[in-house]
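Participant: here are the coordinates; sequence isn't available:
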C-alpha cells in the first residue's frame, strides 16, 4: 500500500507514461479490432515482417519476449486465419520460416494506418519542437531504464 507521501499522479514520468501507454493501448485495441486484429496479433505480424521472411518461431518468440508455446499457438491461430504460412527453410528442412500471406500483409498495412491515426491523435496540437523534446526525453529515459535493468541483480 502506498504511503501518504507516495505520489500516484502529478509530475511522475512513470505515472504519466503509464497513463499514456494505457490510453494508446485502448485506442489501438479499438482501432485494430475493426480489422479483426488484436494487439498481440499485430505484434506477431509486424515481427514476422521485420524479420523479412527469414524468421523462425524461435526468433519471433525471442523478439516478442514470449514462450515458445505461446508463439506456437499464436502462429497456429494466425495460420488458420490465413495471415501467416510456415515454409521449410532451404538450408535446414527442420527449420520453418514464417511468411506473411498477401492477406497478412494487407492486415498489417491496415494496422499501420491505425498506428498513424494514433500518432496523429497523440500529437494533435503539439508543436514540432515539443514533439522532438518529448521523443528526446523518452529515448534518454529508455536508455536509463535499459542500463538499470541490465545492472539489477538477478534473483
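Facilitator: Received the coordinates, thanks. As the structure is a computational prediction, the values presented were derived from the model and not from experiment.

Participant: CA only for contacts and neighbour counts going forward, please
Facilitator: OK.

Participant: Quick check, central residue of this structure?
Facilitator: Central residue of the chain (Cα atoms, centre = their mean): residue 43, 4.8 Å from the mean position.

Participant: Next up, the contacts around that one.
Facilitator: residue 64 (Cα atoms under 8 Å, 6 or more residues apart in numbering).

Participant: let's bring in a second one:
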C-alpha cells in the first residue's frame, strides 16, 4: 500500500512538473491574520513569501507578530496547489505546519485554502482561511482569517 501511495504521489509531481510555466517565481508581501477561537480575538501582523516550484505547486513560509498580552510570534510553512481560474483569479488548498505561542509554545498543522486576485501586472491581493489543530491538548485550535498583498518577481 505504501508503494502504491508513493507511486501515485510521484506521478502527480511528474505530471505537474511537466506543465511548469511559472517555476522559479517568487512573491513577498505583508499579511494580517485574525485568530478566532482563542478566547480573545488575536491579530497578527507580518510577512510571507512564496516560491513556485511549478505552475501549480508552491511553498509559502510566513512569520507574524501576534498582538496580544505578551506579544508573541506565529511561524508557518504551507504547501499550496494553485488552480488558475482565469488570468486574474487563482484559488488554492493548503496544508502545512505551524509553531506559535498563543498562551504557550506549541506546534500544529495548517489546513485550509485561499485565493489570489491580480490587481496589477506584478501585484496580487490574497485572502485565506485555515484551521490550526495544535498537537497539545490544552488549547483551543484557532481558525485563522488572513488578508494581504504580494509583489511577484
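Facilitator: All right, it came through fine. Remember, predicted model here, so these are calculated numbers, not experimental data.

Participant: Can you give me the TM-score here?
Facilitator: Scored by TM-score structural alignment, normalised by the length of the second structure, the superposition of the two chains gives a TM-score of 0.21; 60 aligned residues with a Cα RMSD of 5.4 Å.

Participant: Which strands or helices does the host helix or strand of residue 116 of the second structure pack on?
Facilitator: If you go by DSSP states H and E, residue 116 of the second structure is part of strand 106-118. Applying 3 or more Cα pairs under 8 Å, 6 or more residues apart in numbering; DSSP states H and E, one finds that strand 106-118 of the second structure contacts strand 89-100, strand 123-131.

Participant: Could you quantify the relative orientation of it and strand 123-131 as an angle?
Facilitator: Here the directions of strand 106-118 of the second structure and strand 123-131 differ by 140 degrees (axes from the mean of the first three to the mean of the last three Cα atoms, to 10 degrees).

Participant: Pull out the buried positions in strand 106-118 of the second structure.
Facilitator: Neighbour counts over strand 106-118 of the second structure (16 or more other Cα atoms under 10 Å) mark 106-118 as buried.

Participant: could those residues be laid out in a markdown table, adding distance to residue 80 of the second structure?
Facilitator: Below are these laid out as a markdown table (distance: Cα to Cα, whole Å):
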| residue | distance to residue 80 of the second structure |
| --- | --- |
| 106 | 23 |
| 107 | 19 |
| 108 | 17 |
| 109 | 14 |
| 110 | 11 |
| 111 | 10 |
| 112 | 10 |
| 113 | 8 |
| 114 | 9 |
| 115 | 11 |
| 116 | 12 |
| 117 | 16 |
| 118 | 17 |
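
Participant: Go through the first structure and flag its longest helix.
Facilitator: Across the first structure, the longest stretch assigned as helix under DSSP state H is helix 128-151.

Participant: picking up where we left off before, would you turn the helices and strands packed on strand 106-118 of the second structure into CSV with distance to residue 46 of the second structure and mean neighbour count?
Facilitator: Below are these laid out as CSV (distance: least, Cα to Cα, whole Å; neighbours: other Cα atoms under 10 Å):
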stretch, distance to residue 46 of the second structure, mean neighbour count
strand 89-100, 13, 19
strand 123-131, 14, 19
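
Participant: Which of these sits closest to residue 16 of the second structure?
Facilitator: strand 89-100 (14.6 Å; Cα to Cα).

Participant: Noted, bye for now.
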